[in-house]
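Engineer: Below: sequence and its predicted model.
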Amino acid sequence: MTELLGAADIRRIAEALTVRPAKALGQNFVIDGNTVRRIAEAAKLSPDDIVIEVGPGLGSLTLALLPKAKRVHAVEIDARLASALTATVNSRAGDDAAKLRVHHADAMTVAEDGFDEPPTALVANLPYNVAVPVVLHLLASLPSLRQGLVMVQSEVAERLTAKPGTKIYGIPSLKLAWYASARRAGTVPRGVFWPVPNVDSGLVAFERREPPPGDRREVFAAVDAAFAQRRKTLRIALSDWAGGPDRAEAILRAADVDPRTRGEALDITTFARIARERTAT
């Protein structure tokens, strides 16, 4: 039976490794066993799932995930943490330890050919400073990913799951929506981390779906342009992308979008329609 890490265990392992959580890497280690147990349950993994965990740190969440999945690929950028993770798991996970694969790598360089079996689920306590780019990169690079549950800064969780027409809706909301449907899946208080961060955290769950028709790069370019000047109407905000304001207006009207609309009012399907009209006209 797997033995989870407690606060004293975390500090003891960190001291032995002379590790202090690095702000530059966005490291905050979970020291509460109930929290990682709750995350592992909320991920709704099947025994056939191949999990990718980004930033496993000292192994708190890793230990909770191993009994739930067929395999856990732990991707850790910190060499000391990557080298120590196997020993920690071997000492606490029993037979489940054989399910672990440790990758000393930057998650932003991960590709599907780096795994013996393609990951089907992302479950991670993501470093605050790279959470959005990591999620989007993995969804783009790992088409095998079908679902995920990530812990991120609460404000980031709100942005990732925001709906059109809200103040916090923007580029992260739209780009995640290209790949998946997403929802808030709970909150995580700051007191379960070491060191204690200055913000609360939130859980975001997602399920992959088919994207709308169109070229992703074209659609994302339109999204970026629209929100570079989010207070401007789309006729103005998309003018450089389209080749001038008159051209932007023609594209928008062909896509059945009022040129006076702002980007925050549109969903990803509408942006995809706008991008298709730019290519067609």
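Structural biologist: That came in fine, so what should we check first? Residues are numbered from 1 along each chain as shown.
Engineer: Please make it C-alpha for all contacts and neighbour counts, starting now.
Structural biologist: OK.
Engineer: Distance-wise, check residue 57 relative to residue 150.
Structural biologist: In this structure, residue 57 lies at 15 Å from residue 150, with CA to CA, to the nearest Å as the measure.
Engineer: Where does the closest residue to residue 147 other than its chain neighbours fall, secondary structure wise?
Structural biologist: Leaving out its chain neighbours, the residue that sits closest to residue 147 by CA to CA, 6 or more residues apart in numbering is residue 207, at 4.4 Å. The secondary structure element spanning residue 207 is strand 201-208 (assigned by DSSP states H and E).
Engineer: And residue 57 and residue 150? Which one has more around it.
Structural biologist: Between residue 57 and residue 150, counting by other CA atoms under 10 Å, residue 57 is the more crowded of the two (27 against 24).
Engineer: Isn't residue 236 up against residue 243?
Structural biologist: No: proximity of residue 236 to residue 243 does not meet the contact threshold set by CA atoms under 8 Å, at 10.7 Å.
Engineer: Comparing the two, which shows the higher neighbour count?
Structural biologist: More crowded of residue 236 and residue 243, by other CA under 10 Å: residue 236, with 22 against 11.
Engineer: quick one: contacts for the more buried one?
Structural biologist: Under the criterion of CA atoms under 8 Å, 6 or more residues apart in numbering, the neighbours of residue 236 are 245, 248.
Engineer: for comparison:
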Amino acid sequence: MLTPADVRRLADRLGVRPTKTLGQNFVIDHGTVRRIVRVAEVGADDVVLEVGPGLGSLTLALLPHVRHVTAIEIDPTLAEALPTTVSEHAPDLADRLRVVTADAMRVAEIPGPEPTALVANLPYNVAVPVVLHLLELLPSLRRGLVMVQAEVADRLAARPGSRTYGVPSAKAAWYAEVRRAGAVGRNVFWPAPKVDSGLVELRRRPAPSASASREQVFAVIDAAFAQRRKTLRVALSSWAGSAPAAEAALRAAGVDPSARGESLDVAAFARIAEQAPPRPES
């Protein structure tokens, strides 16, 4: 694995200066990367998708434990350097790595074997859309462990009725059981961010509706939280076409029209989507 001195030396050699634009904070603590690999519970049969490998600290920790790592890196300088870094530090494992130079939020396919696990230190500003995009794009992902800003971790893993429950919580729950898997201090990074981080575990589960699509359910979630303090009868009136139509759909779904979106789990949002009023033909 890379020592803190290795990380700085490699960055100097490449002329890399971590940027806020790309959310670059490189992990320099051996204990943290070992902990991530352990908590992720990846094994010899796993194909890991890593997003934002940076200089390679987590990549090098993963490679001895899994069959293959596909690393998606948006920075072309870092993407080009990563195979060389792995060859220098773990030459016997270099053939287990494939690097894809791409934006993880826009990638449409992943070359190579189908990923079974997502393990990543995600940039804070894009963590939620990246997680949701990859879970939708890759049904083969059965589980994940991501390190994100503590506030983002709270939102992803929040339960209905809590202060932090919202759109990210409900949408992530469409795909997976989500829970906080530990806290991470800011001093394990270079440069140290101004906020703490958290680990979030995701375990894939069946979609909560067989008849309503993801798009239909997400439309209900978006409408419900667009007017968070309004009752669902009011908040869903535009979605349903009118407040009375929203009330009818809610009652048919077994949901109190005077409830608010923050009180519903994803299964309830799915039941509402299943009662969507027919749209008039244009």
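Structural biologist: Received the coordinates, thanks. The structure displayed is predicted, hence computed values, not measured ones.
Engineer: any idea how far the residue nearest to residue 147 of the first structure lies from residue 150 of the first structure?
Structural biologist: Using CA to CA, we find residue 207 of the first structure at a distance of 12 Å from residue 150 of the first structure.
Engineer: Kindly report the same for residue 254 of the first structure.
Structural biologist: 38 Å.
Engineer: for residue 102 of the first structure, same thing?
Structural biologist: In this structure, residue 102 of the first structure and residue 150 of the first structure are separated by 19 Å, where distance is defined by CA to CA.
Engineer: Residue 254 of the second structure corresponds to which position in the first structure?
Structural biologist: With TM-score structural alignment as the matching criterion, the partner of residue 254 of the second structure in the first structure is residue 256.
Engineer: Kindly indicate whether that match is helix, strand or coil.
Structural biologist: In three-state terms, and counting by DSSP: H, G, I helix; E, B strand; the rest coil, residue 256 of the first structure is coil.
Engineer: Next, count neighbours for it.
Structural biologist: One way to gauge burial is a neighbour count; for residue 256 of the first structure, by other CA under 10 Å, it gives 12.
Engineer: Look up how far residue 249 of the first structure lies from it.
Structural biologist: When residue 256 of the first structure is compared with residue 249 of the first structure (using CA to CA), they lie 10 Å apart.
Engineer: next one: residue 233 of the first structure
Structural biologist: Using CA to CA, one obtains 10 Å as the distance from residue 233 of the first structure to residue 249 of the first structure.
Engineer: any shared contact partners between these two?
Structural biologist: Taking CA under 8 Å, 6+ apart as the contact rule, the neighbours common to residue 233 of the first structure and residue 249 are residue 259.
Engineer: More neighbours: the two, which one.
Structural biologist: In terms of neighbours (other CA under 10 Å), residue 249 is the more surrounded of residue 233 of the first structure and residue 249; the figures are 21 against 17.
Engineer: Which residues are in contact with that one?
Structural biologist: Taking CA under 8 Å, 6+ apart as the criterion, residue 249 of the first structure is in contact with 235, 259.
Engineer: quick one, helices of the stretch 1-150 of the second structure?
Structural biologist: Secondary structure of the stretch 1-150 of the second structure (DSSP state H, counting those that start in this stretch): helices located at 4-14, 30-40, 57-62, 76-89, 127-137, 150-157.
Engineer: Would you mark the buried spots in the first one?
Structural biologist: If I follow you right, that is helix 4-14 of the second structure. When neighbours are counted by 16 or more other CA atoms under 10 Å, the buried residues of helix 4-14 of the second structure are found to be 4, 7-8, 10-11.
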